[in-house]
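Asks: with the input below, show me the fold.
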Amino acid sequence: MTAQKNALVVGASRGLGLGLVETFLQRGWRVTATQRSASPGLAALSSDALTVETADIDDDHAVTGLHDRLAGQSFDLIFVVAGVATQAHEPLHRVPREVAAQVYLTNAVSPVRFAETFLDRLAPNGLVAFMSSILGSVALNESGGWETYRASKAALNTLVRSFEIRHREAGFGVLVLHPGWVRTEMGGADADIDVATSVTGMVEVIEGRFGRTGTAYLDYTGKTLDW
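Replies: This is a model prediction of the structure:
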């Protein structure tokens, strides 16, 4: 009998994070989901297999407190989903410096800092996953736009590769995932796919990566993307 897997999904109050939690539960996982503030969506998923915690990844004190509350737990997957797209449609020179800096901190710095804090909660041969975007690919940027968001995700990709190299001898895998262009509040109504299609694909990709080390930059179908 296969042991039940345990996931920590960080940033799960709505959209893709919420959809991931629902999909993992449907596939028999235990899930600890974080929210920055009370989430009606998570509350509606009430399950014996679901634990909901509150923490803001930009707040080091809150992350440390979460780490302490989860003492003794071990996660097969730590998936940092949280991210922002503040003034994403504005070109760099029109975005206030403090806004651009906050997008960078939330999308690139905080996810890796969170992963560092929680590495001692990762099960042997586990996976650490980060929600990135195809917009983080420098090689594939042929249309411009979304400048501060693109830059933050490119920075995330770079920092994640360094994170994996730094911990390579530990033997865990690292995933950088593009969810597709999804009909969420961030993606908009004209996006290509719905949340269910995206999260089902990502969960299947994740389940297929256990036991593999190194860093992979993949989309929700399992396609490798150019850095």
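Asks: okay, CA-based contacts and neighbour counts for the rest of this
Replies: OK.
Asks: which neighbouring elements make contact with the lengthiest helix in the chain?
Replies: Determined from DSSP state H, the single longest helix within the chain is helix 147-166. Counting contacts by 3 or more Cα pairs under 8 Å, 6 or more residues apart in numbering; DSSP states H and E, helix 147-166 packs against helix 97-104, helix 110-118, strand 173-178, strand 214-219.
Asks: centroid residue for this protein?
Replies: The structure's the chain has its C-alpha centroid closest to Val81; by Cα atoms, centre = their mean the separation is 2.5 Å.
Asks: contact partners for it?
Replies: Val9, Val10, Gly11, Ala12, Leu16, Gly17, Phe130, Met131 (Cα atoms under 8 Å, 6 or more residues apart in numbering).
Asks: and if we set it to 6 Å?
Replies: Val81 is in contact with Val10, Gly11, Met131, counting by Cα atoms under 6 Å, 6 or more residues apart in numbering.
Asks: export those to TSV and tack on secondary structure, neighbour count and distance to Ala139?
Replies: TSV is the format used below for the contacts of Val81 (DSSP: H, G, I helix; E, B strand; the rest coil; neighbours: other Cα atoms under 10 Å; distance: Cα to Cα, whole Å):
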residue	secondary structure	neighbour count	distance to Ala139
Val10	strand	28	28
Gly11	coil	24	28
Met131	strand	21	18
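Asks: tell me the one of these nearest Ala71?
Replies: Looking at the contacts of Val81 and their distance to Ala71, the nearest is Val10, at 16.4 Å (Cα to Cα).
Asks: tell me how far that closest one lies from Asp226.
Replies: 25 Å (Cα to Cα, to the nearest Å).
Asks: same check, this time on Val128
Replies: The value you get for Val128 to Asp226, if Cα to Cα is used, is 20 Å.
Asks: what's the neighbour count on Asp58?
Replies: Asp58 is flanked by 19 other residues according to other Cα atoms under 10 Å.
Asks: residues contacting it?
Replies: Counting by Cα under 6 Å, 6+ apart, Asp58 touches Ser110.
Asks: pick the most deeply packed of the helices and strands packed on helix 147-166.
Replies: strand 173-178 (a mean of 25; mean count of other Cα atoms under 10 Å).
Asks: quick one more, to check against the first:
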Amino acid sequence: MTEIRKTALVIGASRTLGLGLAAEYLRRGWDVIGTVRGGRRTGLHDLADASAGRLTVETLEMTDPQQIAALGERLAPRSLDLLFVNAAITRGDLPIGEVPTGMFTEVMVTNALGPMRVVEVLGPLVAPAGTIGVMSSDQGSITLNTDGGQDLYRASKSALNQLMRCYAARHATGTRTLLLMDPGWVRTELGGPDADLSVEESIPGVAETIEQHRGKPGLHFVDHQGQVVPW
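Replies: Next comes the predicted model:
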């Protein structure tokens, strides 16, 4: 009997954490669909070329609702075992009173509204026993914020967490696993060169934590080591 491979859709997979997650699921024997913003070749394209057809690259600008809807229509015949949304930007460490309105809007749309639009539109493609995950951060934890700083980024991740909680409440009788994932402090453009972890150190733990929570309905806020992150 031919084994049916599982399918993961990784939103925002052109580089660093998203690209690492796509590669990790290929290593685990899954089929992977990864999205990139249009207009240029990325590491995901190189990974697809070496994947023997197991990785498909789709184009998506996550801040554009029409593009999200179009992707949903293209993928409608598919059944996903995992939808994972990876997106985050920061625009510097400014006190909130100094943040321009345009910057505030850009970060909130990219880090909170865009990911939730993806979850709302593409979530129904996930199998009833599947998983919907969103890349969050411990900087979105109100409990852990004892030092301040990064006001806008923290606020955007807290907003994302709250919106996922709203989504979970509206789907309280659902059977899908819902995850807010803290990957740890990772050496990316966002995390900076002094961060504790490389992508290669973070991502296998992210994937393993996702696997450990498979079949556990409801919303979980956890890190790459499987530990619960306080709200």
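Asks: TM-score for the pair, please.
Replies: Put the two chains on top of each other and the TM-score (TM-score structural alignment, normalised by the length of structure 1) is 0.96; 226 aligned residues with a Cα RMSD of 1.2 Å.
Asks: which one's more surrounded, Val128 and Asp226 of structure 1?
Replies: Val128 (26 against 12).
Asks: counterpart of Arg94 of structure 1 in structure 2?
Replies: Here Arg94 of structure 1 is matched to Glu98 in structure 2, going by TM-score structural alignment.
Asks: what number of residues lie near its match?
Replies: Count around Glu98 of structure 2 with other Cα under 10 Å applied: 8.
Asks: coming back round to it: tabulate the helices and strands packed on helix 147-166 of structure 1 in a markdown table, adding columns for distance to Thr2 of structure 1.
Replies: Formatted as a markdown table, those follow (distance: least, Cα to Cα, whole Å):
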| stretch | distance to Thr2 of structure 1 |
| --- | --- |
| helix 97-104 | 40 |
| helix 110-118 | 25 |
| strand 173-178 | 20 |
| strand 214-219 | 24 |
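Asks: what does stretch 53-66 of structure 1 correspond to over in structure 2?
Replies: With TM-score structural alignment as the criterion, stretch 53-66 of structure 1 aligns to 58-71.
Asks: run the chain-centre distance for that stretch.
Replies: Per Cα atoms, centre = their mean, to the nearest Å, the displacement of stretch 58-71 of structure 2 from the mean C-alpha position of its chain is 15 Å.
Asks: okay, buried residues for the longest helix of structure 1 please.
Replies: Buried residues in helix 147-166 of structure 1, counting neighbours by 16 or more other Cα atoms under 10 Å, are found at 147-157, 159-161, 163-164.
Asks: what's the answer for stretch 195-208 of structure 1, then?
Replies: Buried residues in stretch 195-208 of structure 1 (16+ other Cα under 10 Å): Val195, Ala196, Ser198, Val199, Thr200, Gly201, Met202, Val203, Val205, Ile206.
Asks: how near is Ala196 of structure 1 to Arg161 of structure 1?
Replies: 28 Å.
Asks: with Thr54 of structure 1 instead?
Replies: 28 Å.
Asks: kindly report the same for Ala189 of structure 1.
Replies: 32 Å.
Asks: which residues touch Ala8 of structure 2?
Replies: Val32, Asp81, Leu82, Leu83.
Asks: list the contacts for the third one?
Replies: Taking Cα under 6 Å, 6+ apart as the contact definition, Leu82 of structure 2 lies against Ala8, Gly130, Thr131, Ile132.
Asks: as CSV, the residues you listed with secondary structure and distance to Arg91 of structure 2 would be great.
Replies: Converted to CSV, the contacts of Leu82 of structure 2 look like this (DSSP: H, G, I helix; E, B strand; the rest coil; distance: Cα to Cα, whole Å):
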residue, secondary structure, distance to Arg91 of structure 2
Ala8, strand, 30
Gly130, strand, 34
Thr131, strand, 30
Ile132, strand, 27
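Asks: tell me the one among those nearest to Arg74 of structure 2.
Replies: Closest to Arg74 of structure 2, out of all of the contacts of Leu82 of structure 2 and judged by Cα to Cα, is Ala8, at 15.2 Å.
Asks: ok, so of the buried residues of stretch 195-208 of structure 1, who is nearest Leu135 of structure 1?
Replies: Closest to Leu135 of structure 1, out of all of those and judged by Cα to Cα, is Ser198, at 16.1 Å.
Asks: measure the counterpart of that closest one in structure 2 to Pro183 of structure 2 for me?
Replies: In structure 2, the residue paired with Ser198 of structure 1 according to TM-score structural alignment is Ser202. Separation of Ser202 of structure 2 from Pro183 of structure 2 (Cα to Cα): 6 Å.
Asks: same question, Val107 of structure 2
Replies: 19 Å.
Asks: repeat that for Pro65 of structure 2.
Replies: In terms of Cα to Cα, Pro65 of structure 2 sits 27 Å off from Pro183 of structure 2.
Asks: who's more crowded, the two?
Replies: The neighbour count for Pro65 of structure 2 versus Pro183, taken as other Cα under 10 Å, is higher for Pro183 (24 against 15).
Asks: once you drop chain neighbours, what's closest to the more buried one?
Replies: With sequence-adjacent residues excluded and distances taken as Cα to Cα, 6 or more residues apart in numbering, Pro183 of structure 2 is closest to His224, at 5.0 Å.
Asks: please pull up the equivalent of the one you found in structure 1.
Replies: Under TM-score structural alignment, His224 of structure 2 pairs with Tyr220 in structure 1.
Asks: test my guess that that match contacts Val199.
Replies: No: using Cα atoms under 6 Å, Tyr220 of structure 1 is not in contact with Val199, being 7.5 Å away.
Asks: show me the helices in structure 1, by range?
Replies: Counting by DSSP H, the helices of structure 1 are 15-26, 40-44, 60-69, 97-104, 110-118, 147-166, 195-209.
Asks: what's the angle from the third one to helix 110-118?
Replies: Taking axes from the mean of the first three to the mean of the last three Cα atoms, to 10 degrees, one finds that helix 60-69 of structure 1 is oriented at 40 degrees with respect to helix 110-118.
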